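Student: With the sequence up front, the predicted model follows.
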Amino acid sequence: MHALDVREGALVLGVPDRFFRDWVDDHYRSLLEATLARVGNGLVKVAYEVVEEPSGGPNLLPAPTVKENSARPPRLNARFTFATFVVSDSNQLPAAAAQAVSEKPGHNYNPLYIYGGTGLGKTHLLHAVGNHIWEKDGSQRVVYLSSEQFTNEYVESVREHRMADFRRKFREECDVLLIDDIQFLGKREETQKEFFYTFNTLYELNKAIVLTSDTLPSEIPGLEERLRSRFTMGLITDIREPNYETRVAILQKKAEAERLTLPDDVAHFIAKHIQRNVRELEGALVKLSAIHSLSRQPLTVEFAANVLKDILPANRVVDVEAIQREVARYYKVTVEALKEDRRHKALAHARQVAMYLCRKLTKSSFPEIASRFNKDHSTVIASVRKVEGSRETDPTVKRELDDLEEKLGV
């Protein structure tokens, strides 16, 4: 993004595509116009112009290459490719699986089911699969949409008596079906029925199916058992939260794509404070780039701290409840399960880690911690000692504890 012109009292910003324009306008119009009011010499409005090809501006994103023989499939974002996806330990398997699907659609890992938290890159991989397949073969009919959009199209087709058109689009005129947020299909019985038959038709024809969700198929409320079974026929893989080094790499790669020179100390500052969400990292970088471009102030840690003060998480109080919540998230269990008397090995380990962190990071006594886990204080003492020993001898436990302490901000 860069400044193009001044027209009719508005600063015109060059953007690479409509998706980028809409995202910036939704999130930062008020901030940009407030900044202009302070430094813009009478400019109070922001306008946008889609720039088809890069003109060499300092922050301009490279415009996507458009194939001459066919139009890019609807809804596919050209900016989300495998080349712009940062691969790390937290996403290596889903990234490799998505790449394999894009090389042999319908034959490798069909269906591919990717799950994980919000803003970790599931949608990016879904677009990357579609873009790669289309770039290789423009005759491939790629259909990308969310489960919400699938439901809306189904309801509209029923209402307007156009089910033949609906079924033709998704069964006969589709080679690759990419569905985002499939969890929202739960509890929608009629839509599930239609999707079930669509899935079966495509699968039997060796058409590629890639699904994303925020949870496992078995954990989607209201999902019919026959769909759960279909979703598990291929490969199920998860994306986890990026570690510190990965967050820095993501920022540096995004900055490079935007032709923005991002100092290492600024990248490390942002990565330290925004820990869980790739989307938040990208949003912080977009905001920093925009204000830097408008104000021409140098990119320093102090400048970043001032610009991002409204979106950086505030210092959190580390108490027993905060530790229980973070440990539960990290090990993918519930807080209630940490307090139950279940002896499952993985759950017992999570509970012991939580007790250890409560003792190390809070001023709570052993009896106080015990009461918060519905245990006696001797159990807490034994758990703390066990984890202390494991931290010294087991690299995996040490890494888990380091990750959790970083997430807790200590």
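Tutor: The structure has been received and is ready for your questions. Numbering: from 1, shown residues only.

Student: Every contact and neighbour count from this point should use C-alpha atoms.
Tutor: Fine.

Student: how far does stretch 265-281 stretch from start to finish?
Tutor: 15 Å (CA to CA, to the nearest Å).

Student: how far is that stretch from where the chain is centred?
Tutor: Offset of stretch 265-281 from its chain centre (CA atoms, centre = their mean, to the nearest Å): 14 Å.

Student: Now that stretch: buried residues?
Tutor: 266-278, 280-281 (16 or more other CA atoms under 10 Å).

Student: Among these, which lie within helices?
Tutor: Among the buried residues of stretch 265-281, the members found in helices (DSSP state H) are 266, 267, 268, 269, 270, 271, 272, 273, 278, 280, 281.

Student: Which other helices and strands does the longest helix seen in the chain contact?
Tutor: Ranked by number of residues, the top helix in the chain under DSSP H is helix 18-39. Applying 3 or more CA pairs under 8 Å, 6 or more residues apart in numbering; DSSP states H and E, we find helix 18-39 packed against strand 45-50, helix 278-295.

Student: Comparison target below:
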Amino acid sequence: MLTAEGAWKECLEIIQDNISYQKYKSWFEPIKPVKLADDTLTIQVPSQFWYEWLEEHYYNMLRSTIAKVLGKNGKLEYSVLVEKSDRLEDNRSIRLPQRPMGPSKPQEMNTFTDYHPGKIENPFVIPGIRKTNIDSNLNISYVFDRFIEGDCNRLARSAAMAIAENPGNNSFNPLFVYGGTGLGKTHLVQSIGNKIKHDFGDEYSVLYVSSETFTNEFVQAIRNNRASEFTTFYRNIDVLIVDDIQFFSGKEKTQEEFFHIFNALHQDGKQIILSSDRAPKDIPDIEDRLISRFSWGLSADLQIPEYETRYAILERKANDNGINIDSNIIEFIAHNFKSNVRDLEGAVIKLLATASLKHVDEIDLNMAKSVLKDMVKSSHTQVSIESIQNYVCEYFGIDTNKVREKTRKQEIVEARQIAMYLSKKFTKSSLKTIGLQFGGRDHSTVIHAISTVEERLSTSPKHKRMLSELEQKIEVATL
């Protein structure tokens, strides 16, 4: 007979295969199974914050894992500790169920978003007969109120808000949001969907889907001779949000299918929202006709947040978790975590998790420095041309090897020139050595690059801010 310990052990084996070892050790190893009764597994977590973190970030994985281990009627319940003591078993706890899978009213029909490989259960409806009631796949915590606006994202956020207020009837169709990892693309595009659902109810069918899920569903539909039904389903979505569109790269059949779906939705005045880690023109192995359509509406980039925005993000994250963090700690994190929003939030989460495990009521600056020291660059790191290339290419969202290749793409040329300029400023390398590190280029190319960057610094506020952010990042690494 399956016990709580046995069931949770099976769950952990599945979870380990789906997340990094560090995340597994941090968030799942401390959990203890409590009991198993009536297909409901109860697990004990250290705090209310712990419960909310699991539900926000691992809900889908936990739901599918419980279904695999306990069957389709399996449920998960949390026992959350509310008092501290030296012995874990003496703590009082409260019981909290896993959040419901969807609206309380029964759905009229299964949808393609419930799809798992080999398990398509008539998810389609006949157009014109009745409107599909679908699970939008939206994370309810991704809302505009929790998306901090700054110079780095103002255009994208303003366009997103305009779409949410008038979906399909605006100049931003499609909206193409792009930027590096962890800058808030998923948060922003899902905020649109959540606002539409909140303001318009069932008037619009909204669907958020990753490009990987879209591709997997399409492959499964072909395998089951249901490609036409797949197309019919997607053509009847009012607001389609596709995340990480760059993963369509090289998938010719998927691109062709999406091309026809895109055309049908656009012609019918349906809203299309896309995200990518790079601008449309820089996505490799994507058909030109798709690139052209991606540029029909508005392409808006998310940039690395400036200090003031980073500070505001950290304050919001702390408030969301109901804690007060000293301003000195917020300043410390804001100064040392500059590459993206995800790193900022990760620093706060690590602090909170450590404080929760150690039963610390107040976090001070010394504790913050100790806990986050592995996440902050070593204070004695020697900057090199290679590390500068990495910083610059990460900033531009391009592969580091690109700046060493003989390509004349504008974005890569600009990144190469900036990296050469910074290499001269922060290293003692000769112009000849710098040129060799950039694909064997002549020293005259380095001189031209430095001159070009200096000219832009004197005429372009955008480039001045860009260089300032990159220089700050390098200076932190060389303190």
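Tutor: Structure's in. What do you need? Note that the structure is a prediction, hence the values are computed from the model and not measured.

Student: Could I get the helices and strands packed on helix 18-39 of structure 1 in CSV, plus columns for distance to residue 311 of structure 1?
Tutor: Compiled in CSV, these are given as follows (distance: least, CA to CA, whole Å):
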stretch, distance to residue 311 of structure 1
strand 45-50, 22
helix 278-295, 8
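
Student: nearest to residue 146 of structure 1, of the ones you listed?
Tutor: Smallest distance to residue 146 of structure 1 across the helices and strands packed on helix 18-39 of structure 1 (CA to CA): 17.8 Å, for helix 278-295.

Student: Tell me the helix or strand right after that closest one.
Tutor: Counting by DSSP states H and E, the next helix or strand C-terminal to helix 278-295 of structure 1 is helix 301-307.

Student: residues in structure 2 matched by that next one, start to end?
Tutor: The alignment of helix 301-307 of structure 1 onto structure 2 (TM-score structural alignment) spans residues 365-371.

Student: so where is stretch 9-21 of structure 2 in structure 1?
Tutor: Against structure 1, stretch 9-21 of structure 2 falls on no residues (TM-score structural alignment).

Student: ok, now stretch 186-193 of structure 2?
Tutor: Going by TM-score structural alignment, stretch 186-193 of structure 2 lines up with residues 123-130 of structure 1.

Student: can you list contacts of the matching stretch?
Tutor: 76-78, 80-82, 85, 95, 98-99, 101-102, 142, 144, 176, 178, 180, 210-212 (CA atoms under 8 Å, 6 or more residues apart in numbering).

Student: how does it look with 6 Å?
Tutor: 76, 80, 81, 82, 102 (CA atoms under 6 Å, 6 or more residues apart in numbering).

Student: corresponding residue for the third one in structure 2?
Tutor: If I follow you right, that is residue 81 of structure 1. With TM-score structural alignment as the criterion, residue 81 of structure 1 matches residue 143.

Student: Mind telling me what element the aligned residue in structure 2 for residue 196 of structure 1 is part of?
Tutor: Counting by TM-score structural alignment, residue 196 of structure 1 lines up with residue 259 in structure 2. Using DSSP H and E, residue 259 of structure 2 sits within helix 252-267.

Student: how big's the offset between the next helix or strand after that helix and structure 1?
Tutor: Sequence-wise, the next helix or strand downstream of helix 252-267 of structure 2 (DSSP H and E) is strand 271-276. Compared with structure 1 after the fit, strand 271-276 of structure 2 shows a mean deviation of 0.4 Å (mean CA distance after the TM-score superposition for structure 1).

Student: any idea how far residue 194 of structure 1 is from residue 104 of structure 1?
Tutor: 26 Å.

Student: should've said residue 205 of structure 1
Tutor: Taken as CA to CA, the span from residue 205 of structure 1 to residue 104 of structure 1 is 14 Å.

Student: for residue 255 of structure 1, same thing?
Tutor: 32 Å.

Student: higher neighbour count, these two?
Tutor: A direct count of neighbours by other CA atoms under 10 Å for residue 255 of structure 1 and residue 104 places residue 255 higher, at 21 against 12.

Student: What's the match for residue 227 of structure 2 in structure 1?
Tutor: In structure 1, residue 227 of structure 2 lands on residue 163 (TM-score structural alignment).

Student: For the closest residue to its match other than its chain neighbours, give its distance to residue 235 of structure 1.
Tutor: Of all residues not flanking residue 163 of structure 1 in the chain, residue 157 sits nearest, at 5.3 Å (CA to CA, 6 or more residues apart in numbering). Distance, residue 157 of structure 1 to residue 235 of structure 1, by CA to CA: 32 Å.

Student: ditto for residue 340 of structure 1
Tutor: In terms of CA to CA, residue 340 of structure 1 sits 32 Å off from residue 235 of structure 1.

Student: Please apply the same query to residue 80 of structure 1.
Tutor: 22 Å.

Student: Tell me which of the two has more neighbours.
Tutor: residue 80 (20 against 16).

Student: Please identify the helix or strand for the more buried one.
Tutor: Per DSSP H and E, there is no helix or strand for residue 80 of structure 1.

Student: OK, contacts around it?
Tutor: 124, 127, 128.

Student: same thing with residue 226 of structure 2?
Tutor: With CA under 6 Å, 6+ apart, residue 226 of structure 2 has no contacts at all.

Student: Please report the number of neighbouring residues for the aligned partner of residue 345 of structure 2 in structure 1.
Tutor: Per TM-score structural alignment, the equivalent position to residue 345 of structure 2 in structure 1 is residue 282. Neighbour count for residue 282 of structure 1, taken as other CA under 10 Å: 16.

Student: how far away is residue 282 of structure 1 from residue 316 of structure 1?
Tutor: 22 Å.

Student: can you give me the helices for the stretch 151-300 of structure 2?
Tutor: Per DSSP state H, counting those that start in this stretch, the stretch 151-300 of structure 2 carries helices over the ranges 154-165, 185-200, 211-223, 227-235, 252-267, 288-294.

Student: after superposition, how close is the fourth one to structure 1?
Tutor: Pointing back at helix 227-235 of structure 2 there. Mean for helix 227-235 of structure 2 is 2.6 Å (mean CA distance after the TM-score superposition for structure 1).
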